[in-house]
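> no sequence on this one, just coordinates:
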């Protein structure tokens, strides 16, 4: 996800003449290192302000006034960052058991979308292998659409008629978690879960919601939670970033809606839509992806190109036509560059969609959302797009637990954007002075101090300092060794789920160097996840 950040010293925006506008990742602008050091001498929690998406609790300035200064959309209300302790209680420490699952999930969905009522209804069938334990008694799904920030604007999800292996199952919904209990599932045997579900999309500019003619369907369906050495992961929704965590699988999605709708989606459309009266039925298939998203707008235009045998499509509305060519150009260039530096883009298609929104950009497998609030430069547009496409590698292909280890995707995507922008040599960002905050800290460490500026420090550390740390590593190893190590890391973790420990091990193994001092000095600690 992308956010534009402005850095302030002594509570005032630094004069433009003092700034070297260098993007850490699509549009994060920082001062030169020596100016940053001077700023840190007098910086306070209240003076570090994020210009996009920060409600009152995370900003020292009135959000309406700050929005006026920056042309940003300010979300209504104050999204909660309170942890759902009843959900977290489902996580049991199991450090002696090395497991990650359920594996090989295959989702089949048949849904209808009613654009008049902004309502989705349909069925879902998901099969997977129980690699977790014998006589598995519980299953969990994430229902991200039930997050408080969406409920405040009319959003929500509901499920019914759940069956496991053909038998009616007991279940309970608690906020964004769905708990199916009373099971006895054999280890290493296939499991089938069926359910009906309904979704009300909130009226808001967001990755999940609708605004004017645009419908954004990110994190819109019940998705299997991940079971790992901490047990079931049912962390709370994080409104200032991501808390998503899922394993790779396959999707077969049929969606029926008004025939005028133009749809961009994860995967590839199978054949032509079937038209019946005022409706059309589309079918999409996707493989080796860890989520499935869609974006709809009846007024979308589409332009396309091909690079490395990948179809790159840009879906844009009339008000964003001026950005379409820049998005197509940066989309193709990013795929080519990142395939060379990190590893080959594995899917046949990538869709880039435009929308009105406050957050800059958002990533899903094979689909990225670029949101515009007011006028943006073409330079900004390309850089944001590069950041979101960078996520195709870091989270899409190489997965991670975004709640526990957010740096593993956001820092890496920010580094990728700076690589695209040709600004790595000027990428120097110090950490925040408070050593409580680590680069490897989980989201909960930042939200625990939200009232003390923790959300601001999340952006600074995870986006800014994280990308700078990776660049320091590049300089430490040299380009040849660094990018060869990154390609080895890609091969090892492709379509899997990585960790800080595994990244460090991959870099040490490939480079033949002991990097413990480097990572410790950059506040990257494996112990943060133990």
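Nice, thanks for sending it over. As the structure is a computational prediction, the values presented were derived from the model and not from experiment.

> can we go C-alpha only for contacts and neighbour counts from here?
OK.

> By residue count, which helix of the protein is the longest?
helix 321-341 (DSSP state H).

> for comparison:
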């Protein structure tokens, strides 16, 4: 997330049907368990669910954009990690109409955000199984006093629908294993009335004309955390080009502002080249921005299609959200108390883009000014934040200083090696602060544990390390 303002189901058939137990001795009844109702996240313990690993979601929605009503059918292909007699999905609101597992009717119960599913036959560990849920209603975003600047999930405003889900909102519009540790690939099939346009994650692979309605089919081929899924519906024009790196750049702009926004995002190609040279090849097939026709006071790095308020369409915010595609999206935090791993990286990489444009002195001067501000404000450490501090100065600016301090300590060449190694090692997965420190130790060939822990966890800011900085994408 950027700084706040100012800052039809296809069943696969083979010799071994999906969902059939593996060819091994079945587990006894006593060994089957109930899948956990949460993964025990330090901040959001009920987010996510245990006992299985989702491989792919197919989300089929018919949307009445004028009434803000949906009829949904989500197909979830998963692998059982434990022998399961029941399992959970996260779904807030909406009326569940039917649930099947491997084509057989399943029982289900609702309690708050928990959708408990009891298959007609228990699932053995290692079994692949397909869950099909139909549901309908008006999606209602989550209002959280700790994150008052954003309504999480499905939003409807001035005839436009947009989804911004960090951290909890995905469950407002589809049943999901709603925690970053369970990434999956996605197919999104969204049907809307003409002349609405639908933008979503990944690549638009098909448009199906039904006369007065149209279905837009989007494929997200690389793993994605649930909070990064998005759908945008409304009156938008698509502005497209092919980047120098070969990546498709496709923006969705309100027609009234399309010309000026095209100019505002004109250097996206240059940014893609810079970050790809610095960090490693861009991890997805496409990128772009969807800009709302109204202010939001934030932007969000929804995978391959960042969401911007009209007030946030600036070069710096564009650089920040694009950087997140590497760190935050391809490499994702393992728990929500470590948002610095997303925001600290994106903030510092945004500064590296500006250093690339404006020079070394700009970066050095700016980082020291931020250091003085953080010291004067006694800004808390970024390493273990609570719900109120998920998107605070601690994670953005003190998080950025963790990276700057590491760079000063180990020098530019090894810092570049660190960025590329960390990205390559955890791409398409999740990482923790411990993983961050371990890679820094490995690349630097030093034990930097105490040094980095002081920057990440100590109440007071450590002294600035000796060193000079100069980084280039060459």
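Thanks, I have it. The structure displayed is predicted, hence computed values, not measured ones.

> Superposed, what's their TM-score?
Scored against TM-score structural alignment, normalised by the length of structure 2, the superposed chains reach a TM-score of 0.75; 395 aligned residues with a Cα RMSD of 3.1 Å.

> Name the residues that touch the longest helix of structure 1?
By Cα atoms under 8 Å, 6 or more residues apart in numbering, the residues outside helix 321-341 of structure 1 that reach it are 303-308, 312-316, 344-345, 352, 378, 381-383, 385-386, 389-390, 416, 420, 483-484, 486-487.

> Of all the residues in the next helix or strand after it, which ones are buried?
Downstream of helix 321-341 of structure 1, the next assigned helix or strand under DSSP states H and E is strand 349-356. Judged by neighbour count (16 or more other Cα atoms under 10 Å), strand 349-356 of structure 1 contains these buried residues: 349-356.

> before we move on, the earlier item: would you mind listing which of the contacts of helix 321-341 of structure 1 are buried?
Applying 16+ other Cα under 10 Å to these flags 312-316, 344-345, 352, 381-383, 385-386, 389-390, 416, 420, 483-484, 486-487 as buried.

> For the stretch 51-200 of structure 1, which segments count as strands?
Ranges of strands in the stretch 51-200 of structure 1, per DSSP state E, counting those that start in this stretch, are 103-114, 119-129, 139-142, 156-164, 167-168, 170-174, 177-181, 190-200.

> Let me know which of the ones you listed is tucked in deepest.
Greatest average neighbour count among those goes to strand 139-142 (a mean of 23), per mean count of other Cα atoms under 10 Å.

> For that one, give me every contacting residue.
With Cα under 8 Å, 6+ apart as the test, strand 139-142 of structure 1 has contacts from 176-181, 222-225, 232, 234.

> Mind checking which of the buried ones among the contacts of helix 321-341 of structure 1 land in strands?
312-316, 352 (DSSP state E).

> can you list these in JSON lines and add distance to residue 91 of structure 1?
Output for these, formatted as JSON lines (distance: Cα to Cα, whole Å):
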{"residue": "312", "distance to residue 91 of structure 1": "40"}
{"residue": "313", "distance to residue 91 of structure 1": "41"}
{"residue": "314", "distance to residue 91 of structure 1": "41"}
{"residue": "315", "distance to residue 91 of structure 1": "40"}
{"residue": "316", "distance to residue 91 of structure 1": "42"}
{"residue": "352", "distance to residue 91 of structure 1": "36"}
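
> what two of those have the greatest distance between them?
Within these, 312 and 316 form the most distant pair, 13.1 Å apart (Cα to Cα).

> rewinding a little: same list, the strands of the stretch 51-200 of structure 1, but as JSON lines with distance to residue 29 of structure 1 please.
Shown next, in JSON lines, are the strands of the stretch 51-200 of structure 1 (distance: least, Cα to Cα, whole Å):
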{"stretch": "strand 103-114", "distance to residue 29 of structure 1": "40"}
{"stretch": "strand 119-129", "distance to residue 29 of structure 1": "39"}
{"stretch": "strand 139-142", "distance to residue 29 of structure 1": "35"}
{"stretch": "strand 156-164", "distance to residue 29 of structure 1": "36"}
{"stretch": "strand 167-168", "distance to residue 29 of structure 1": "54"}
{"stretch": "strand 170-174", "distance to residue 29 of structure 1": "40"}
{"stretch": "strand 177-181", "distance to residue 29 of structure 1": "37"}
{"stretch": "strand 190-200", "distance to residue 29 of structure 1": "37"}
